[in-house]
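In: Predicted structure and sequence below. I'll ask about it afterward.
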Amino acid sequence: MFEKVLIANRGEIALRIHRACREMGIRTVAVHSTADADAMHVRLADESVCIGPPPSRQSYLNMPAILSAATIAGADAIHPGIGFLSENAQFAAMVEEHGFTFIGPSPEHITLMGDKVAAKDAARSLNIPVVPGSDGAIDNDVEAMRVAEEIGFPVLVKAAAGGGGKGMKVAESSNDLVQALSLARAEAKANFGNDAVYLEKYLSHPRHIEIQILADSHGNVIHLGERDCSLQRRHQKLLEEAPSPALNASQRTAIGETATAAMRRFGYRGAGTLEFLFQDGEFYFIEMNTRLQVEHPVSEMITGIDLVREQIRVAAGAPLSLAQDDVTFNGHAIECRINAESSETFLPSPGLVTDYHAPGGLGVRVDSALYAGYRVPSHYDSLIAKLIVSGSSRNECLMRLRRALEEFFIGGIETSIPLHRRLIAAPDFINGDYDIRWLEKFVASKE
């Protein structure tokens, strides 16, 4: 097992990884920008190294600086966390080349699944159902029109190297397609340096369902069930729950078995998530995230399995600590992403946290690096806390979540807590009757 792990991230996920390491008797090294000198993960780690000024490209995305910090600290392994370099194949390869262990999948798997066209081709070869669409990137408008007419309008134009909703445009008819292609290509080029796009059938009312996978280097693969991540605004998830209120037992079993069988053939190692759109009883693969997910705690809450601990063990060469038959699913869990932003305008709200009180009690977990007196910097993602609540049933979970949100207080900055309070009181959400477009309409209606 590793003696010292460098955590190449910040905020709540850096603290989450530190806690897992601490419980395994592993020493930790925190890296930080000058803006994060007083961050909680820096305060708690055994060692810390400043890797640059506030801008991400000069600090958390600065590969030479992170590798130098690992060398200086004498770390055995590097955990990339979520975001930043977590799905950067070049970084994963550099980590290994410099004699450290990358706590994640192989660079080859990161590369393959990072290209959405290649990932879709791989899914087909692994017998994973995919959304009908082009076989690969679209070279010209004539080809795009042929494919669109073949699969039927409306269609979705998507950036091959995309993510976060960037480089995605809907064409309702042939009249819209040329403009959608032009806009998607321009946006893809600006955001990813790659203007390749492909076409998919546009599904009108899908759920976003993802399957959590764990795999080791000994051929063992298990799944931890599904998460419903359909509540999204501008393709950014706001709330996740497990299990999904939209699936029945047979659908749940089928997609779990499909995912594990595919990852076994793929030879995957580490934690990963296969994401699907689900509509009218059918699953369609959209992408795979080759890293830990922000919403991983909901799976932990209903299974009792520490995903970060398993990540670390697998990276060290150990087999998974349990088989699929050992995984049991208990109750229901919901996660609310608490962002430092206005619940009305969604504009970021960095600044000084004057007061902080986290909710507690049975079945309540808060993953956050906040404390009173901490200044939320303006340079990074607005996620500042995750409230995860579990209960023996979905109804019990909802009642507990309502109570926990009433207790949660963060002073000095605006947060998304008021939006979550309003959201979980909506009849459609209470009934589990929502899809990936529901939240946008809910926010616009101010109901």
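Out: Done, it's in.
In: When you work out contacts or count neighbours from here on, use the C-alpha atoms and nothing else.
Out: Fine.
In: mind checking which helix or strand the most centrally placed residue in the chain is in?
Out: With distances taken as C-alpha atoms, centre = their mean, the residue of the chain nearest its centroid is residue 293 (3.3 Å). Assigned by DSSP states H and E, residue 293 belongs to no helix or strand.
In: wouldn't it be in contact with residue 86 here?
Out: No - the criterion here is C-alpha atoms under 8 Å, and residue 293 misses it with residue 86 at 10.4 Å.
In: which stretches of the stretch 151-300 of the chain form strands?
Out: 155-163, 166-171, 197-201, 207-215, 221-233, 236-242, 270-279, 282-289 (DSSP state E, counting those that start in this stretch).
In: what's the angle from the last one to strand 197-201?
Out: To tie it back to what came earlier, the one meant is strand 282-289. Strand 282-289 and strand 197-201 meet at an angle of 150 degrees, taking axes from the mean of the first three to the mean of the last three C-alpha atoms, to 10 degrees as the criterion.
In: For residue 178, see how far away the residue sitting furthest away from the middle of the chain is.
Out: Largest separation from the mean C-alpha position in the chain: residue 142, at 35.5 Å (C-alpha atoms, centre = their mean). Residue 142 sits 9 Å away from residue 178, going by C-alpha to C-alpha, to the nearest Å.
In: contact partners of stretch 129-137?
Out: 117-118, 120-121, 123-124, 147-148, 151, 160, 196-201, 283-286 (C-alpha atoms under 8 Å, 6 or more residues apart in numbering).
In: actually stretch 92-109, not the one I typed
Out: Under C-alpha under 8 Å, 6+ apart, the answer for stretch 92-109 is 67, 75-80, 88-90, 268-271, 290-291, 311-312, 315-316.
In: Report all helices and strands that the helix or strand where the residue farthest from the centre of the chain lies contacts.
Out: Using DSSP H and E, residue 142 sits in helix 141-151. Here helix 141-151 touches helix 174-192, strand 197-201, going by 3 or more C-alpha pairs under 8 Å, 6 or more residues apart in numbering; DSSP states H and E.
In: Please compare the first structure with the one that follows:
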Amino acid sequence: MPAFSKILIANRGEIACRVIRTAQELGYRTVAVYSSADAESRHVQLADEAVCIGPAQVNQSYLVIDNLLAAAAKTGADAIHPGYGFLSENADFARACAKANIVFIGPSVEAIHLMGSKRLSKIAMLEAGVPCIPGYEGAEQDEDVLRQEAERIGYPLMIKASAGGGGRGMRLVQQADELVAQLRTARSEAQNAFGSGELILEKAVIQPRHVEIQVFGDQHGNIVYLGERDCSVQRRHQKVVEEAPCPVMTAELRQAMGAAAVQAAAQVNYVGAGTVEFLLDASGAFYFLEMNTRLQVEHPVTELITGQDLVAWQILVASGAPLPLRQEQIKLTGHAIEVRLYAEDTANQFLPQTGTVLRWEPELLPGIRIDHGLCEGQAVTPFYDPMLGKVIAYGANREDARRKLVRALEQCVLLGVNANQRFLANLLAHPEFAAGNATTAFIGEHFHRDPSLSPQAATPRELALAAALLYHASASSRAHQASMAGWRSAGSAPWVFILKHLDQPHRIEVDVIHSGAQPTVQVRYAESLVELQLLACDGRWLTVAIDGVRQRVAYHHDGDTLHLFAHGGNLKLEDITHAPVSGQAAANSGAIKAPMDGAIVEVLVEEGTPVSKGQLLVVLEAMKMEHPLKAGSDGVVRRVGVNKGDQVKNRQLLVEIEASVTPEAAEA
């Protein structure tokens, strides 16, 4: 039986923190690894020891097998937990661990290799009699063969990268004339993301549910399943909401899908935690999608309804112990729902966000679990996936869990970085989701007009709160400088503030109605008037009374920048009251700036090149995604300020275009 005492976690962020917690509870010593960008991260602080494994870029740190093994050797770690992502499904990594006499807490090299290929795994599942979607999974990969196979399968169809996941290398093709372009795009994306351009084709199953079965095997030949998870709510093939059990599951269907999942795992002599993913159509028919040979992001919902710790199971199985429970001992109780907290701007095409975590105060109430890797002062960098953590709710039934999760999202304070809290809360509150009717088409069909998906101006109430905070800071500072107590007296001229939000200035007046330790002020903005009483202000929380209703508002004030935790999440306002007046740039200035920190992967124009509106100019890579930057108008490239491979900062000028002058404009 393999014995180990110290576990190195070959990952970062919330999953590293999650594994460290269970490993330490079981009595194991833990080792964190980190890149230079993660030196102050939470997982580094939680582990017993930590080793830097390279620069910020993943291909120089978290993806370098030799660096990870060197860290294990330096610290005496005799087991490695890969988490998910990075090298968790890399057969070469598992093989290297075995060669170094280090226990890999995961399945065998053979299982990882086979199930890591959508093409090879589908062939194996067909041989095992597991239901599969009709398609093409052959080794011939040239475009002519794929075009012929597409005609045989029929449209619509899905193109999928054989390796990897997360929606990369996946395209829906509605008709034949789209196929070649989509094949080339999918192959390029797959090659860049996974190092393999191999593709498979499958008949598109329209509006299915995405249901996955959690399986577990041990070294003694035992395999069980621990219920299912519904992951149907997706955006661009990436999961947004996961829940257990599936809202439409029956005992008979669960048994059939569970048996198929166990059959799939047995086909490869599976050991450890794995997930067999299926598409479930409206008729109750289900089809094998893929098997993930690792712990899933959404494993907490299974833990909550089974009462089991799946990381503990992984460690036990890796040590040679049998599974803790037999199939008949596994019981499902209650309901759990999980959402993924991402640093992204949902109002701007879900653009990943970078910045500094200024405030982080998660809502921790009974029934709420938050797995995260955040701490205040931490930088969210462009080098990694934008997922910050997961918010999970458990209740006696689905509605209990849903209601608790909405509150948790609305109450978790995150300032300094834009995140997707409002999007998630609105989604959970949607009648179709609340009714349990959501399929993979839910967001596109029912949610595409939600207010969280477009920029929203600050409300008069939010501007009033901001102005009140600025008044408090200004009045306190002036009173202190003049060695005076209290506030500016009532009846004086109003305080005037100019706040900028979404590049728009807002003139706001604050009239002091009652001065003193808890002043009452009236805030005027345009036609709106808000009266509030300032009860307390401690640098983190503002306590106010508006119309007799007392409430607390989280904030962070730094110089001319004010962050408020508002209905939409992180509301950033800039105080430009004393800023010098400058001419406004024309809307069509032609300045193409970086939307975030990142790396330039392609520059498609040169100085002097004529361009047309919508033409692709530069491709920026950040947070494991490529972001195309296009011309906003017709014109000529006046300046190109970057080269391929350059690291750029948010708002850095990349390309400048001199707009074409139309005859009408010239005459004017």
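Out: Received, thanks. Small disclaimer: the values here were computed from a predicted structure and weren't measured.
In: Now for the aligned partner of residue 357 of structure 1 in structure 2: which residues touch it?
Out: Here residue 357 of structure 1 is matched to residue 361 in structure 2, going by TM-score structural alignment. The contact partners of residue 361 of structure 2, by C-alpha under 8 Å, 6+ apart, come to 412-414.
In: mind running it again at 10 Å?
Out: 374-376, 411-415, 554 (C-alpha atoms under 10 Å, 6 or more residues apart in numbering).
In: now residue 41 of structure 2
Out: 12-13, 17, 34-35, 373-380 are the contacts of residue 41 of structure 2 under C-alpha under 10 Å, 6+ apart.
In: which ones among those residues are found in strands?
Out: The strands, defined by DSSP state E, take in 34, 379-380 from the contacts of residue 41 of structure 2.
In: Find the residue closest to the equivalent of residue 268 of structure 1 over in structure 2 in space, skipping its chain neighbours.
Out: Under the alignment (TM-score structural alignment), residue 268 of structure 1 pairs with residue 270 in structure 2. In space, and not counting its chain neighbours, residue 270 of structure 2 is closest to residue 217: 5.6 Å by C-alpha to C-alpha, 6 or more residues apart in numbering.
In: Structure 1: which residue goes with the one you found?
Out: Checking TM-score structural alignment: residue 217 of structure 2 goes with residue 215.
In: all helices of the stretch 1-150 of structure 1, in order?
Out: 11-23, 40-44, 63-73, 89-97, 107-114, 116-125, 141-151 (DSSP state H, counting those that start in this stretch).
In: Distance to residue 397 of structure 1 and mean neighbour count added to the helices and strands packed on helix 141-151 of structure 1, as a markdown table?
Out: What follows is these, written out as a markdown table (distance: least, C-alpha to C-alpha, whole Å; neighbours: other C-alpha atoms under 10 Å):
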| stretch | distance to residue 397 of structure 1 | mean neighbour count |
| --- | --- | --- |
| helix 174-192 | 39 | 18 |
| strand 197-201 | 35 | 25 |
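In: Which one of those lies nearest to residue 337 of structure 1?
Out: Across those, residue 337 of structure 1 has its closest neighbour in helix 174-192 (24.5 Å, C-alpha to C-alpha).
In: CSV please, covering the helices of the stretch 1-150 of structure 1 and showing distance to residue 1 of structure 1.
Out: Output for these, formatted as CSV (distance: least, C-alpha to C-alpha, whole Å):
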stretch, distance to residue 1 of structure 1
helix 11-23, 11
helix 40-44, 21
helix 63-73, 17
helix 89-97, 16
helix 107-114, 22
helix 116-125, 32
helix 141-151, 51
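In: Which of those helices sits closest to residue 325 of structure 1?
Out: helix 11-23 (24.1 Å).
In: What is the neighbour count of the residue nearest to residue 270 of structure 2?
Out: Applying other C-alpha atoms under 10 Å, we find 25 residues neighbouring residue 217 of structure 2.
In: now it: how far from residue 326 of structure 2?
Out: In terms of C-alpha to C-alpha, residue 217 of structure 2 sits 11 Å off from residue 326 of structure 2.
In: which residues are in contact with both of those two?
Out: 223-225.
In: Are any of the contacts of residue 41 of structure 2 buried, and if so which?
Out: Using 16 or more other C-alpha atoms under 10 Å as the burial test, the contacts of residue 41 of structure 2 include 12-13, 17, 34-35, 373-376, 378-380 as buried.
In: Just name the closest of the residues you listed to residue 476 of structure 2, please.
Out: residue 376 (26.1 Å).
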